[in-house]
Structures are given as structure tokens and as C-alpha cells.
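Q: Okay, sequence plus prediction incoming.
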Amino acid sequence: MTMKDTQESEPPVYIKLNRVGVTGIKKTIIRKKDGRYNVLLADIKVFIDLPSHKKGIHMSRNLEVTNEIIERAIGPEVEDIELLCIAIAKTCLMKQEATRAEVEMRADYSLPRVTPVTKMPTQEKYELIAKAVAWRDGDNIKVRRSVGAVAEGLTVCPCSIESVQHYVTENFNIDKDIVAKLPLSSHNQRGMGTLIVETDEDERVEANDIVGIIEDAMSSPLYEVLKRSDELKVVVDAHRKPRFVEDVLRMMVKGLVEKYPDLSDTAYVRAQQENFESIHRHNTYAEKSGFFGEIKEELNGNGNNS
């Protein structure tokens, strides 16, 4: 007796669904980048669209495809996990009656760093983001890929520094030009920056570059371990580079354009910055998204700034 394929039966309501799939898939992936290994515990989401005449998708097929692609990749080291996302998305399209597939992976990973003065080696943790969207275009399959990262840093409030400068000048009879050169106190925030870049399949943006762009946009990077001389340099440098949450976001986007000036105009950028306030109960947040070509026009002074 043949069992009924429930997923292929008629739905109670004929409505097409944009994304149906599985979330919370956990897989270990060995990533080798620039001669260095990272063992990633990836959190994976796999979706396809569902036509209006089908009751459901075959969830197990998405899982089978994910297992198959990742197990095949574990032998040779994986360099870019967005390539895994592309492979899974394309295979899901071929094995399911779908016109669009989407795969996203997120995983913590570490990069080697050295402290600024004592040059002590450390490992700093970041979040790696990769995504692929594949869709049918006639007999062909087209793909958009995304790579991104989440990184933390230190930010210093410019407004408080100006207030302290005014206070010192007025109350201690010190020349304002001298005061302007001093690393005066301010309140600080630990900031979290997110930068994701979506491109065509044949374009490439490096996650490690994105981490550097995010960290450079803030007042200072963070370090897991600091000796006293390291701590002094971080504090002094940060107070000489004060930035609002808005400043950080703008510098992040500017840094991307400077690092990848030849990226296609159709690349899409998503940037976010959240600062966790120290003297307020609230946090501050800024966001920018748009096509790369439009952002370059803005930076050149030719864009729509209204």
C-alpha cells in the first residue's frame, strides 16, 4: 500500500507562501582562511517558497540537502561559508518544486590580535554571517550572496568631552588650546556594529575585511586581555577619537566604499550600530541601508541627502 504524500495534497486556502523551511540547524564546519583554522558551530536556516496549490514542503529534503552539502565539504576545508549557502540553496531548488530558496548561516569565530603596547597575543571573538538567495530565471538559476560580521568596540561621547573642556577652561584658568590637546574624560559605551554586503554570485567581499571596517569606525577596538600600559593606550586613543553612534555608522559605510571601491553599484549594504550606554538606562542606535552605487553618490556629494 502506497502512503499518501500529504504535502502534495490541496491546502485549505490557496495562498502562495514566501518562505517555508527549517531553522535552528546546528552543524560543525571547519573553516580555513589565510592559513588559519576555525571550527565553527553554525546556526543554519533553510527556506523555499511554496506554491498556492501545495499543502506543504518536504522539510526533510531541506535537511537532507544541508547534511549532504556540509558533510561533503568537511573533507577539504571550507574557505567561505557563503559558498556552502549557495550550494545548499541551488540544490534545494533542484530537489523541491520551488522558484526561490534562501539559506543563512551564523557562527562565532575568532581572529588573532595583539595588544597595542605589550604585543601580547589574544584571540578576539566575532560573529560571521553568510547568506545566499537562489531563484529560477527560465532554465537558469541566479544567485545573490551576502557576507557580513558583527563586531564590538569602544565609543566615547564627543558632547561630554566638549563639556569637560569648557569646565576645565573656565574653572582652572588653563589655556583652551592646551585643554583641547588633553585626553579629557567622557562617558563611554561598548558598541556593537553589524555590516552585511549583498552582491552577485561572482563578486567577493571578505568577512575579515568587514570586521576591520567595523572596528576602525569606532573610537577603539576591544581586547579580551590588557596589561596596564595597553589599557592606558586604549583609553587615551579612544578619547582622542570620540564618536557618536551616528559617526560610527557613517565611518563604517565610508570605510566599506574605500576598501571596495570597485564593487558593483547593485551591491546592497546593510549597516547597524548599537551603543550600550553607561550613564543612561537606554541604548542608542543608527542604521543605514541602500545600494552601493547610491551610497557612493552620497559620499561624492551627488546623492539625495533629503
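A: Noted; the coordinates are in hand.
Q: C-alpha from now on. contacts and neighbour counts both.
A: OK.
Q: What segments of this structure are strands?
A: 17-33, 36-50, 100-114, 121-137, 140-156, 188-200, 220-221, 268-276, 283-291 (DSSP state E).
Q: Turn those into a markdown table, including mean neighbour count.
A: Shown next, in a markdown table, are the strands of the chain (neighbours: other C-alpha atoms under 10 Å):
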| stretch | mean neighbour count |
| --- | --- |
| strand 17-33 | 16 |
| strand 36-50 | 19 |
| strand 100-114 | 20 |
| strand 121-137 | 20 |
| strand 140-156 | 22 |
| strand 188-200 | 23 |
| strand 220-221 | 22 |
| strand 268-276 | 21 |
| strand 283-291 | 15 |
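Q: quick one: buried residues of stretch 229-241?
A: 230-231, 233-235, 238-241 (16 or more other C-alpha atoms under 10 Å).
Q: How far off centre is it?
A: Distance of stretch 229-241 from the chain centroid (C-alpha atoms, centre = their mean, to the nearest Å) equals 26 Å.
Q: before we go on, here's another structure to hold up against the first:
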Amino acid sequence: MRDCAVEILEDVQGRADPRAIAIQQVGIRAVRHPMQFQDRDGAVQPTIAQCNMYVSLPAHLKGTHMSRFIEVLNAHESPFSVESFGAAVEQMRQRLEADSARLEMRLPFFVQKAAPVSGVKSMLDYEVELIGEITPAGYLLTIGVMVPVTSLCPCSKSISEYGAHNQRAHVWVHVRAHETIWIKDIIDLIEAEASCQLYGVLKRPDEKYVTEYAYDHPKFVEDMVRDVALRLREDPRVRWFSVSSENFESIHNHSAYAMIEMEK
């Protein structure tokens, strides 16, 4: 009978490295992975996230174990959320036997919305970014949300005898908080400060409503970021934030842009 002993292969990554230079971040990027995501209402929605995963590497080691990053994703069974994200980062840090770990995820997030007059329901997609980092100093979570909205130009409204040009804008908010702040909380805050929010489906009465609503709430890109910044500055949960808006002009072949960053 043949000897079926398993051959022991060398762990090359575990070799000592004579250069003695520590690496702050080493890992994998642009990994797409299916997962479950949970937010404020408790409902779980399936999504696909693009992930960047890094750990620190001490000066004496040649390399990290890249396959373990994928193993961490495959082993994670519970839904991701802003509350559970830190546990996922810690699992990665432990699995890679590192002092520090950083997990970045970007994923689509869907909200069912009712049109303002007809009430017809449809889904609207937003973009969410979660960045969790564990170092010897502790855990830091940054939550980012991109909300598409309508912006109507105050200058165009003021100088025109009729009508005013408007544009779709992408408003990004990133926050670091003292306590839990949900994705839907950030979406609600941004949409409340837009000339008008967007909907997946609009009937004729809805289209009339959103057109007139935007006309009654004109905002420059500067107004947009300042009004959102005021709301974030007044929110006791938030300790740091950045807000930016890119307005895709309808009468120019360029965008208008503004950004505010503030530590509270």
C-alpha cells in the first residue's frame, strides 16, 4: 500500500525579511463579494460590495497571507451594518495576526420611496461607503453616503422671465460619530436640504409637483453644502464630517463643486 503522507510545503510568507521595514498597509483591493446589509429599519437587503482589505505587516516578516482575506469574507455569515462593522474588521485583524487592520466597502443601497402625489412606490439606489480601521489606538469608523438630488439655480431663476435651469447633483457626506448613525439617517438629512429629492417613478402629477417644488427651493452648490453642514454640525451624534456636492450642469459642459470638512 502506497504511503499517502501529506507533503509539508514551506510557508514562504513567514520567512524573516532582512530589510527590516514595516509595512503599514498590505492586502487585496477591488474584491466584489455578495453579502447581506442591514440598516435602521432592521430589514436585510442583499447587495454586492466592492472591498479593499489591508493589515499591517511587521518589519521582520516577508509577507502576509493573502488568501486569508477572502476566507474572512466567506466565513462572515451575519448581515453587515454600521453597528457590526467593527466586529468584521476585528475578525480580519485576528485572522491575519496583525496589529492593525482596515476594511473598506462600497456598495449600492436601495430605498423604497413613494412618489409625492400619486404615492406610486419604486426603488431608488444610493451609494454607501464604510471604512473601518483598528489600530493600537482603537477603532475608527467612517460612514459615507452619496445621495443624488435636484438642484435649481437661484441666479437663473432671478434673471429669467420664465423658467430656471436645474441639474442633478451628487451629494457625498462622510461622518464619524460618537454613537450609531444609520445610512437612512444621512439620506433623510441630505434630501431635506436639496432643491428636490429624486424618485424612481413619477406620474404626471408627481412631475408637476417636483418641478414646482424645486423652483420654490433654488440652491447654488455652495448653498447645498452649507445647509447640509449646518444640520450635521447640530447633530450631537456627529464628531467629524465632510460634505461635498457635484452639480452636473445642464447649460455648461462642466460640473460645479463645493466641499466642507469640519471637526466638532
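A: Ah, there it is. On a predicted model such as this, the values are computed, not experimentally measured, just so you know.
Q: on that earlier part again, closest one of the buried residues of stretch 229-241 of the first structure to V179 of the first structure?
A: For those, the residue nearest V179 of the first structure by C-alpha to C-alpha is R240; the value is 12.2 Å.
Q: which position in the second structure aligns with the closest one?
A: Aligned by TM-score structural alignment, R240 of the first structure pairs with D216 of the second structure.
Q: which residue sits closest to its match, ignoring its sequence neighbours?
A: Spatially, and ignoring its direct neighbours in sequence, D216 of the second structure is nearest to S195 (7.8 Å; C-alpha to C-alpha, 6 or more residues apart in numbering).
Q: try H178 of the second structure
A: That would be R237: by C-alpha to C-alpha, 6+ apart, it lies 5.2 Å from H178 of the second structure.
Q: Looking at the first structure, name the residue matched to the one you found.
A: With TM-score structural alignment as the criterion, the equivalent of R237 of the second structure in the first structure is L263.
Q: and if you look at R102 of the second structure?
A: Per TM-score structural alignment, R102 of the second structure is aligned with E102.
Q: Surely its match and V133 touch.
A: Yes. E102 of the first structure is within contact range of V133, at 4.4 Å (criterion: C-alpha atoms under 8 Å).
Q: Overlap of the contact sets of those two?
A: Common contacts of E102 of the first structure and V133 (C-alpha atoms under 8 Å, 6 or more residues apart in numbering): A89.
Q: List the residues that contact the match of R102 of the second structure.
A: Residues counted as contacts of E102 of the first structure (C-alpha under 8 Å, 6+ apart) are 46-48, 89, 131-134.
Q: and of these, the nearest to D177 of the first structure?
A: K131 (50.4 Å).
Q: and that closest one, what does it touch?
A: Shown in contact with K131 of the first structure (C-alpha under 8 Å, 6+ apart): 82, 85-86, 102-105, 145-147.
Q: preserved in the second structure, out of those residues?
A: On the basis of both residues aligned by TM-score structural alignment, their matches' C-alpha atoms under 8 Å, what survives of the contacts of K131 of the first structure in the second structure is 102-105, 145-147.
Q: Please name the residues that touch the residue nearest to S289 of the first structure when sequence neighbours are not counted.
A: Among residues not flanking S289 of the first structure along the chain, R270 sits closest, at 4.4 Å (C-alpha to C-alpha, 6+ apart). Taking C-alpha under 8 Å, 6+ apart, we find R270 of the first structure in contact with 194-197, 287-290.
Q: thought I81 of the first structure was touching A130?
A: Yes. Between I81 of the first structure and A130 there is a contact under C-alpha under 8 Å: 6.4 Å.
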